[in-house]
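*Asks:* Sequence and predicted structure are below.
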Amino acid sequence: MSTAQKTQQRIPSFKDHALIGESAKIPINDATSVISLSPVVLPAPERIMDLHIRVSAPATGTNLPIILLSHGQGPSNNLSSLNGYSPVANFWAAHGFAVIQPTHLSSRALSLNPDEYPEAPWFLRSRVTDFKLILDKLDDIEALFPQIQGRLDHTRIAVVGHSGGGHTASCLLGARGNDPTHPSSEDMSEPRIKAGILLASPGDGRGGDGLGPAAANTDLKYHSHAEMKTPTLVVIGDSDGFPFLTTRGAEYHADGYYFSKGPKSLLTVKDGKHGLGGVSGYDTAEATDDESPERLAMVQRMTWAYLRSALYPDDLAWSVACAALEKLPGLGKIDNKD
């Protein structure tokens, strides 16, 4: 063995991606190993097909709080399904949450013919009822995944949605259509859900004003956050000009914060675009111009901290994370309202 080999320092086992940069300064609890099962198939006789879900959880621990995670759409063939969003799903599970991900009927993985189904291609109402079914069947889900049986806390539940999934999450949190003559005005809020996060989510429809060509003729035209009363963190990228949804630019995605009742928080991701650093998947088509381990790590840590404090009011994770981010203006900023 050479002298160089004898003196070479061994590198400790890594905890994070080597490129997360300043985001490492945002405190987080220790990660644990994750177990995941898919597909877990829930019978759904009133749905076009049974509901397929993925469940991820820490390998150990009890009384695990639950995150319901709603995928967006996008050009990739698999990420708009239970197989997507591993950067956030695995992170949250490694840090103490059980994460449940359905494949909505709008998924590119299913590619249902829009000419055959009146609700296609977005299936906006069906997306919401998917989660109501999941909440009704939590005991069945545990029975189908014995390694988590008896380990979930059915009283601490949050919903998170990205892009189109943000619309789903917002409806469960109280948002709804503002035209009483339109079916979208139905209140589909879910009292079992105690907190939420909207990631690059659709904003208020304003009767179609400012909507992109793919959204102007959908229920998004009527969408309003005025009745979204559940505590929610809205996350936007300050460079998110996603024309598929809006011509208003990044401000559109902040509507859930500005036009809803408190308590709400707004996380603005510096230089973030619609992928927020890559929440939907690693090295993906959705994030070709937005891939950033540093931005992603910041979003991972801040969303984890928000949900810890939202579901456990005595947990100071959110205030500690906000104080840390305040010293890192190159990553983003927080606004809060009561």
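*Replies:* Cool, the structure landed.
*Asks:* make it CA atoms for all contacts and neighbour counts henceforth
*Replies:* Fine.
*Asks:* My guess is residue 317 contacts residue 305. True?
*Replies:* Yes - counting by CA atoms under 8 Å, residue 317 touches residue 305, with 4.9 Å between them.
*Asks:* Any idea how far stretch 172-184 is from the middle of the chain?
*Replies:* Put simply, stretch 172-184 sits 21 Å off its chain's centre (CA atoms, centre = their mean, to the nearest Å).
*Asks:* What are the contacting residues of that stretch?
*Replies:* With contact meaning CA atoms under 8 Å, 6 or more residues apart in numbering, stretch 172-184 is reached by 128, 159, 185-190, 193, 195-196, 219, 222-230.
*Asks:* Can you say which of these are buried?
*Replies:* Buried subset of the contacts of stretch 172-184 (neighbour count, 16 or more other CA atoms under 10 Å): 128, 159, 185-186, 188-190, 193, 195-196, 219, 222-230.
*Asks:* Identify those among these that sit within strands.
*Replies:* Using DSSP state E to define strands, the subset of those located there is 159, 195, 196, 223, 224.
*Asks:* May I see the residues you listed arranged in CSV, with distance to residue 74 as well?
*Replies:* Listed next are these as CSV, based on distance: CA to CA, whole Å:
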residue, distance to residue 74
159, 20
195, 25
196, 22
223, 21
224, 23
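*Asks:* Which pair in these has the greatest spatial separation?
*Replies:* By the measure CA to CA, these have their two most distant members at 195 and 223, which lie 19.6 Å apart.
*Asks:* okay, pairing it with this:
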Amino acid sequence: MLKRFAVLLTGLLFCSHIFAAVGFRQLTLNGSGSRSIEVAVWYPTQQTDVGESIGENAAFEGSTVLRNAAPVPGAHPLLLLSHGHGGSWRNLAWLAEEMVSQGYIVAAPNHPGTTSQNADPKQARQLWLRPDDLKLAMRELIVDPAIAGEVDSTRIAAAGHSLGGWTVMELAGAKFDARKFNVDCAKHVGLSSCRVAAKLGINSDASRAPLAADRSEKRIRAVILLDSGLARGFTRESLAKIALPVLILAAGDDSPELPAELESGYLVSTLPPRWVTFARIDGATHFSFMQLCKPQGEKLIEESAPGEGVVCQDGGTFSRKELHRRLAVNISGFLNAALHFQPQPGEKPLAPFRSGEETRG
């Protein structure tokens, strides 16, 4: 079945079109217990007011949106986004805006405890609540179309980067075995995912049961993993039962600390082949999936946090902006096919993705 999706990646894009502007709202939702969830929402709008810049700081580029603009009428597919460990909704804002141009509503929560906005250790050790953050945002948007427009509840997907990839696989039905992960980490002590296991509570006896629980969401019809992490903790039995389209995009220029072979590769080899589309992206590092850095961004980050400037580094000859364009084409083509969605008439089709593409299925 996914062979058909791979073939359609290019064909459907010539029918894809661009909406005039991007609407934007920010919400604060009440999650489990005292968990307060900040959510960014992007959506199509026909307003033509003067926009405002969001997500910009000294190191990273921002973008222009129309805050609290009126949504366009009609039902739209919904894409949920999950950031990586220590990240925020800003990391995947570029993808949100690309998908809004295709006619999607997009929502991205800041996951408490594992976001740059909230590094509370107790909340970080409640890793199992990350999928619930996405469910909460989804439910809020479905019941209240005044926020971003009407959600087509038959067309909902989720995408995540790094730890966000783990999060969306939970929604797809994957189940995590903390014992399995810890045994594997004893063999791979140098991997970055193993080094954060204690921060995420994975090595705690109290975490094993909630981490093993079923966090799946039946309304999720497709998932996208962007250089996913923690994949080796998913049980083979649960992965074998996944029955929805999965797009796995891995960094072509990975590092020994973030090896695509042990993360994305494990999923590709274990998930049912009929549901998997896989690509290693030439020139992409683990951090190429994040927002654009300013020319002086790496230097500024290094000055304030030595060693962290790597988040601005890409591999190969492609700029991050070019990598984002190629990723957006791959992702939108996959989603449009998996959700059987035809974007509305507009202005400009995206060019087809070519470089570094490899599919399985």
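*Replies:* That came in fine, so what should we check first? Every value quoted in this text rests on a predicted model; they were computed, and no experiment measured them.
*Asks:* give me the number of residues near the counterpart of residue 51 of the first structure in the second structure?
*Replies:* The equivalent of residue 51 of the first structure in the second structure is residue 37 (alignment by TM-score structural alignment). Other residues within reach of residue 37 of the second structure, judged by other CA atoms under 10 Å, total 20.
*Asks:* and residue 37 of the second structure, how far is that from residue 123 of the second structure?
*Replies:* Distance of residue 37 of the second structure to residue 123 of the second structure, computed by CA to CA, to the nearest Å: 12 Å.
*Asks:* same thing with residue 244 of the second structure?
*Replies:* For residue 244 of the second structure, the distance to residue 123 of the second structure (CA to CA) stands at 30 Å.
*Asks:* between residue 37 and residue 123 of the second structure, what contacts are shared?
*Replies:* The contact sets of residue 37 of the second structure and residue 123 overlap at residue 112 (CA under 8 Å, 6+ apart).
*Asks:* The longest helix along the first structure vs the second structure, average distance?
*Replies:* In the first structure, with assignment by DSSP state H, the single longest helix is helix 293-311. For helix 293-311 of the first structure, the mean distance to aligned residues of the second structure following superposition is 0.7 Å (mean CA distance after the TM-score superposition for the first structure).
*Asks:* Next secondary structure after that helix?
*Replies:* On the C-terminal side of helix 293-311 of the first structure, the closest following helix or strand by DSSP states H and E is helix 317-326.
*Asks:* Buried residues, that following helix. List them.
*Replies:* Residues 317, 318, 321, 322, 324, 325 are the ones in helix 317-326 of the first structure that count as buried (16+ other CA under 10 Å).
*Asks:* Out of the residues you listed, flag the one nearest to residue 110 of the first structure.
*Replies:* When the buried residues of helix 317-326 of the first structure are compared for distance to residue 110 of the first structure (CA to CA), residue 318 wins out at 37.6 Å.
*Asks:* In the second structure, what sits opposite the closest one in the alignment?
*Replies:* Checking with TM-score structural alignment, residue 318 of the first structure has no match.
*Asks:* same deal with residue 332 of the first structure?
*Replies:* In the second structure, residue 332 of the first structure lines up with residue 356, judged by TM-score structural alignment.
*Asks:* what sits up against stretch 26-34 of the first structure?
*Replies:* Defining contact as CA under 8 Å, 6+ apart, one finds that stretch 26-34 of the first structure is touched by 15, 56-60, 90, 93-96, 298, 301-302, 305, 320-321, 324-325.
*Asks:* Now with 10 Å, please.
*Replies:* 15-16, 56-61, 90-98, 297-298, 300-302, 304-305, 317-318, 320-325, 327-328 (CA atoms under 10 Å, 6 or more residues apart in numbering).
*Asks:* what's the counterpart of residue 227 of the second structure in the first structure?
*Replies:* Under the alignment (TM-score structural alignment), residue 227 of the second structure pairs with residue 200 of the first structure.
*Asks:* got a list of what that match touches?
*Replies:* Neighbouring residues of residue 200 of the first structure by CA under 10 Å, 6+ apart: 72, 161-167, 234-237, 240, 242, 250, 252-254, 272-276.
*Asks:* How about the secondary structure of the residue minimising distance to the centre of the second structure?
*Replies:* The residue lying closest to the centre of the second structure (CA atoms, centre = their mean) is residue 160, at 2.3 Å. With DSSP: H, G, I helix; E, B strand; the rest coil as the basis, residue 160 of the second structure sits in strand.
*Asks:* ok, it touching residue 96?
*Replies:* No - applying CA atoms under 10 Å, one finds residue 160 of the second structure not in contact with residue 96, separated by 11.7 Å.
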